[in-house]
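[1] got a sequence here, can you build the structure:
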Amino acid sequence: MEPTQITELLNQTGDDILGFLQGLLRRWNLYQIGITLMTLAGAILIGRILSARMRNWMRSLEGRPKWQLRLLLAVEKRLPLLVWALLLWAVYLVMHQITWPSRSYLVAIIARVVSAWFAVEFVVQLVRNRSLRRTVRWGLWAYVTLYFFGGLDWAASFLDSIAVEFGDFRLSALSLLKALVVTGLLVSFARITARQTSTRIRRNEDISPSMRELIIKGVQVALYGAAFFIGLKAVGFDLTGLAVLSGAIGVGLGFGLQKVVSNLVSGVIILLDKSIKPGDVISLGDTFGWINTLGARYASITTRDGKEFLIPNEDLITGQVVNWSHTNDFVRLDIYFGTAYGDDPHQVRQIAIEAAKAVKRVLTTKPPVCHIVGFGDNSVDYILRFWITDPTGGLTNVRGDVYLSLWDAFKANGISIPFPQREVRVLEGSQLVTKGVD
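    Next comes the predicted model:
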C-alpha cells in the first residue's frame, strides 16, 4: 500500500469510530449503557452465589454419566454470563412495554450479543487444543459482536484494504482470514471424520491389523490433504503456483529429511508386508514389549515395567527383530535346573513335567518336556521346556512361577538341588601362621 492510501485508510477508520461513539453519547443511549452495566454487576453477584450452590449440589451427584457432569460443570463456570443475558432480556421486555422501542434497542442488541457469547462458550468446547480454543473463542466473539452491531461490512472493507500486491497477485488480510477460517473448519471436519472412520475400521475383524492401520493412514492423509487444498481453492488462491513452489521445496527438503522420509517409507512397508502389527510382542536389542501403535514415523512399544519406547520404523526394517507372535501366539520357554546324583533321573523328569503343568499359564495341549542335558561337577543338569500363548502377560513372571512350582514339587518328593561346596583340610604337620601388622 502507498503511504497516501494508508493515511486515507486511517482517517476514514477514525471518522467511522468517532461517528459511532457520538451516536452512543446520546442521552437515552447513555441510560441504556448505565442499565447494562448495572445488570452486569448484578449478574456477577448472583452468578457467584448460584455457582457456589450449584457446585455443592454437583458434589452430591453419584452415578451420573460423565457427559452430564461435564455439561453441568460447563454451565456452572459460565453462570454469570447466563445470568447477565437473562437480566438483559428481562430489562428489555420491561422497557419495551413501558417506553418507546427506540429507548430500549441498545439493550436488546447487547442482550443478543451476550446470548451469542454464551452459545459460543459451548461451541468452542469442541476444540480440544487449549490455545486454539482460546483463539476460536475470541474470533467468534468478535464476529457475533460485529454482526449484531452491524459492523461486518465495515470490518470486511477495512481488512480488504490491508493488502499486499505482487504483479497480478493480491493478498489481503480479509482473504487470509477467510482462508484460515475455511481451512480450519474443513480440517476440523476431516479430523472428526477420520476419527469416526478409524474407529469403525479398527472394529472390523475381517481386515488384518496391519492393513487396518494402512487404511487408516491413507484415509487421514486423503482427508487432511483435501481439506487443505479445498480450503485454499475456496477463497480464490491459485494452486498452480503453489504446485510449482511445492515441487521446488520438495527437492530441497528431500536431501535434508532423508531419515524422516526413510521412516515414512519403512512404515508403509511394515504395514504392507504384515511383519509387525499392533498387539505383537517383539524384542529389539534390550527392548522387550508389545506394540501399541504403528505411527507414520515410529512404533510405540510398551514394556512390562510401563516404559514406552518410540522405535523409528527404519530400525524395525533394518534391525534384527524377534516377533514372538508373528504367525501364531505360541511361545516356547526353556528353564535349566540340576539335581543331586543320588536322585532318580526318571522320577525327576516326571516330577518336573507335572510341576510345569500345574502352572496356570503353561499349556497342557502342548505338554512340557524335560531332558537331561549333561552331567555337571555337582549335579545332573536338565532342561524343562513348556509353551504359553500369552506373551503379553510377561515371560519372567511365568518362568518364576514354574521355578517355584519345581521347588515345591522337589521338596515334597525329597529331591535335592545341589550347590557347589568346598571342603578345606589341614594336613598333618601343617602350622597356621598369622602375620601381624606392625
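[2] please make it C-alpha for all contacts and neighbour counts, starting now.
    Fine.
[3] and the nearest residue to Phe375 once chain neighbours are set aside, which helix or strand is it part of?
    Nearest residue to Phe375, sequence neighbours excluded (CA to CA, 6 or more residues apart in numbering): Asp381, at 5.9 Å. In the assignment (DSSP states H and E), Asp381 maps to strand 380-388.
[4] one more, so I can put them side by side:
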Amino acid sequence: MEKEILPPEVGSLIADLWAQGMRLVHMVVTPGWRQNQILIILGLMVLAWLLRLLTASWVQDWTRARDGWPKWRLRMMVQLRRRLALIYFAFGIWVVYGVMQQVTWPSRSYIIGIVATLVTAWLVIAMLSRLVQNRTLRRILTWTLWIYATLYALELVDDVERFLDTLAVQVGTLRLSVLTAVKALLLLSALLVAARLGTQATSRSLTGNDDISPSMRVLVIKAVQVLLYGLAALIGIRALGFDLSGLALLSGAIGVGIGFGLQKVVSNLVSGIIILLDRSIKPGDVISLGDTFGWIDSLGARYVSVVTRDGREYLIPNEDLITSQVVNWSHTNKFVRLDLKFGTSYGDDPHEVRKVAIEAAKNVARVLTHPTPPVCHIVGFGDSSVDYVLRFWITDPSDGLTNIRGNVFLALWDAFKANGISIPFPQREVRVLGDAPLAAAEREAV
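    Sure, this is the predicted structure:
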C-alpha cells in the first residue's frame, strides 16, 4: 500500500485553490455577465488611474496650503494622496455595485461585490497600519491582514485555518501550530499598538497638567508604559498556549542573576525611581556634574540625558546623580549669582570704580536689577592693582553662563575706558648687577 505524499487537508486546500483559479480563468474567457463584471472592474481601474493623474497635483497644493493643521492630519493627507487611485477605484466600484444591485439580478454583480470588499479592506488596512511605527512589524501586520481579508472575501478562511492548524509542533503537553502563532502575532501587534497609543494619550494629558510636577509626570508615564507593555507581552505569551504559572519556578534563578550580573542595571533603575520620587532633578533643570554643565533633556529608566551648550548630549547613569555631588542651578528657583573678579590701578578712586562697575552690569541684558541688583566690593590690595569682585544675578542659567560673563566683562571694559579707569598689568624692571661696571670700562677703552 502506497503512502500518501501530502496530508488530506493539504490536498483538499490545493484542490480548492486550483478550482478557484480555473473558475476565474473560465469566467474571463467565457462571454456573459461574469466576463462583463471583469471588464467593468478593469474599466474602473483605468478611470481611477486617470482621475489620479488629473487631481494629484491639486490635492498636493491644497494640502501644502493647510498651515494651521496639526502634523498627524497632514501625515494622513499625505497617505491619502499616495492612495488616490485606490480611493477613486473603491468609491467607483461601490457606486457601480449599488446601482447593479438595484437594476439587475444580484448574481450579476457578485464579482464586483467581492472586489469592492477586497479593495475597501486593503485601503482600511493600509491606513490603519500607519499607526504601527516599527517598519518590520507594520509590514508583517499589513500582509497578514491583507491575506486574511482576501481569504475572507473568497470564503476560504475555514479551509486555510484547518490547513494551518495541521502544521503544528508537539512539545510535551504544549501543541503549537502555525495558526496559533499567527493569531498570537496579530493579537500581540494589536496590543502593542494599543499600548503605544495609550502611553501617548497619557503623556499628552499629563503634559498640560500644571498641578503635577515634571518629575511626577515622567514617573506616571513610565509606570503606565511598563504596565501596558507588560500586559501586552503576558497576553501574547498566554495566546501562544504557554502556562504562565511555570514562570514562578524561574524567579529564584532570575533573582540570583540580578544579584550578581545586573547590579549596576538594577542600581540605575532604583536610582531613577528615587530621582523621580524625591524630585531632586527634573526636565529643564540646569545642573553641573564634574566637568559637565547643561540642562536636563529627559529622564530615562537607566540614565539622564544632559544637553550642554555646545550641543553634546551626555547620558549620565542615574546612580551617579545619587552618589555624586550634583549642582542643580534651578532646583528650588532659577536665581543664580555669578561673580566676576577684576582689578584697577591704585590711582583710580575705588568709590568711582565700584559705581561705574555696578552701572555697567545693570545695562547688560539678562542681569537682574530687581530685587537683587548688582554689587561690587573690594576684596584685596594686590601687587599691581586694587582687586574687586562684581556680583550679579540671573534667572536663565539654561541660556549659558560663559556668554553672560563675557558680556559683563565687555561692559566693564567700555565703561572703564569711557571714565578713564585703567586696568593694570604686572610690570617688572630688570637691572644687571655684578660685572656691569667692568664691562662698561672695557667698552670705553676700546
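[5] and the residue nearest to Phe375 of the first structure, what's its match in the second structure?
    Taking TM-score structural alignment, Asp381 of the first structure has Asp387 as its aligned residue in the second structure.
[6] coming back round to it: mean shift between the strand holding Asp381 of the first structure and the second structure?
    Strand 380-388 of the first structure, aligned to the second structure and superposed, deviates on average by 1.6 Å (mean CA distance after the TM-score superposition for the first structure).
[7] following that strand, which helix or strand comes up?
    By DSSP H and E, the next helix or strand past strand 380-388 of the first structure is helix 396-413.
[8] which residues in the second structure does that next one align to?
    Aligned by TM-score structural alignment, helix 396-413 of the first structure corresponds to residues 402-419 of the second structure.
[9] what are the buried residues along the matching stretch?
    404-405, 408-409, 411-413, 415-416 (16 or more other CA atoms under 10 Å).
[10] mind listing what Val270 of the second structure touches?
    By CA atoms under 8 Å, 6 or more residues apart in numbering, no residues touch Val270 of the second structure.
[11] secondary structure class for the equivalent of it over in the first structure?
    For Val270 of the second structure, the aligned position in the first structure is Val265, judged by TM-score structural alignment. Secondary structure state of Val265 of the first structure, per DSSP: H, G, I helix; E, B strand; the rest coil, is helix.
[12] how much space separates the aligned residue in the first structure for Pro214 of the second structure from Glu314 of the first structure?
    Mapped onto the first structure by TM-score structural alignment, Pro214 of the second structure lines up with Pro209. Pro209 of the first structure sits 20 Å away from Glu314 of the first structure, going by CA to CA, to the nearest Å.
[13] number of nearby residues for the match of Asp381 of the first structure?
    Neighbourhood size, Asp387 of the second structure [other CA atoms under 10 Å]: 19.
[14] residue contacts, it?
    341-344, 378-381.
[15] which member of those residues is positioned nearest Leu227 of the second structure?
    Lys341 (54.3 Å; CA to CA).
[16] which residue is the nearest non-sequential neighbour of the closest one?
    Val389 (4.5 Å).
[17] so that neighbour touches Leu340, yeah?
    Yes: shown here, Val389 of the second structure and Leu340 form a contact pair, counting by CA atoms under 8 Å, at 5.5 Å.
[18] circling back to that earlier point, between Pro209 and Glu314 of the first structure, tell me which one has more neighbours.
    Neighbours were tallied for Pro209 of the first structure and for Glu314 using other CA under 10 Å; the higher tally belongs to Glu314 (22 against 19).
[19] thought the more buried one was touching Ser266?
    Yes: if you go by CA under 8 Å, Glu314 of the first structure and Ser266 touch, sitting 5.5 Å apart.
[20] which strands or helices does the helix or strand that contains Lys222 of the second structure pack on?
    Using DSSP H and E, Lys222 of the second structure maps to helix 214-239. For helix 214-239 of the second structure, the packing partners by 3 or more CA pairs under 8 Å, 6 or more residues apart in numbering; DSSP states H and E come out as helix 178-207, helix 263-278.
[21] show me which residues of it are buried.
    214-222, 224-225, 228-229, 232, 235-237, 239.
[22] and stretch 59-76 of the first structure, by the same measure?
    69, 73, 75-76.
[23] now stretch 327-337 of the second structure
    By neighbour count on 16+ other CA under 10 Å, the buried set for stretch 327-337 of the second structure is 328-330, 334, 337.
[24] what range does it cover in the first structure?
    Residues 322-332 of the first structure are where stretch 327-337 of the second structure lands, counting by TM-score structural alignment.
[25] end to end, how far does the matching stretch reach?
    Terminal residues of stretch 322-332 of the first structure lie 13 Å apart, using CA to CA.
[26] select the longest helix from the first structure.
    Ranked by residue count, the top helix of the first structure under DSSP state H comes out as helix 27-59.
[27] same for that one, what does it pack against?
    Using 3+ CA pairs under 8 Å, 6+ apart, helix 27-59 of the first structure sits against helix 66-77, helix 79-98, helix 105-123.
[28] could you redo the last one with a cut-off of 7 Å?
    Judged by 3 or more CA pairs under 7 Å, 6 or more residues apart in numbering; DSSP states H and E, the packing partners of helix 27-59 of the first structure are helix 79-98, helix 105-123.
[29] which one, of those, ends up nearest to Asp153 of the first structure?
    Checking those against Asp153 of the first structure by CA to CA gives helix 105-123 as the closest, at 17.4 Å.
[30] buried residues in the closest one, which are they?
    Going by neighbour count (16+ other CA under 10 Å), the buried part of helix 105-123 of the first structure is 105-118, 120-121.
[31] mean distance, it to its aligned residues in the second structure?
    Helix 105-123 of the first structure sits 1.5 Å off on average (mean CA distance after the TM-score superposition for the first structure).
[32] can you give the contact residues for that helix?
    Outside helix 105-123 of the first structure, the residues that touch it by CA atoms under 7 Å, 6 or more residues apart in numbering are 29, 32, 36, 81-82, 85, 88-89, 92, 137, 140-141, 144-145, 148.
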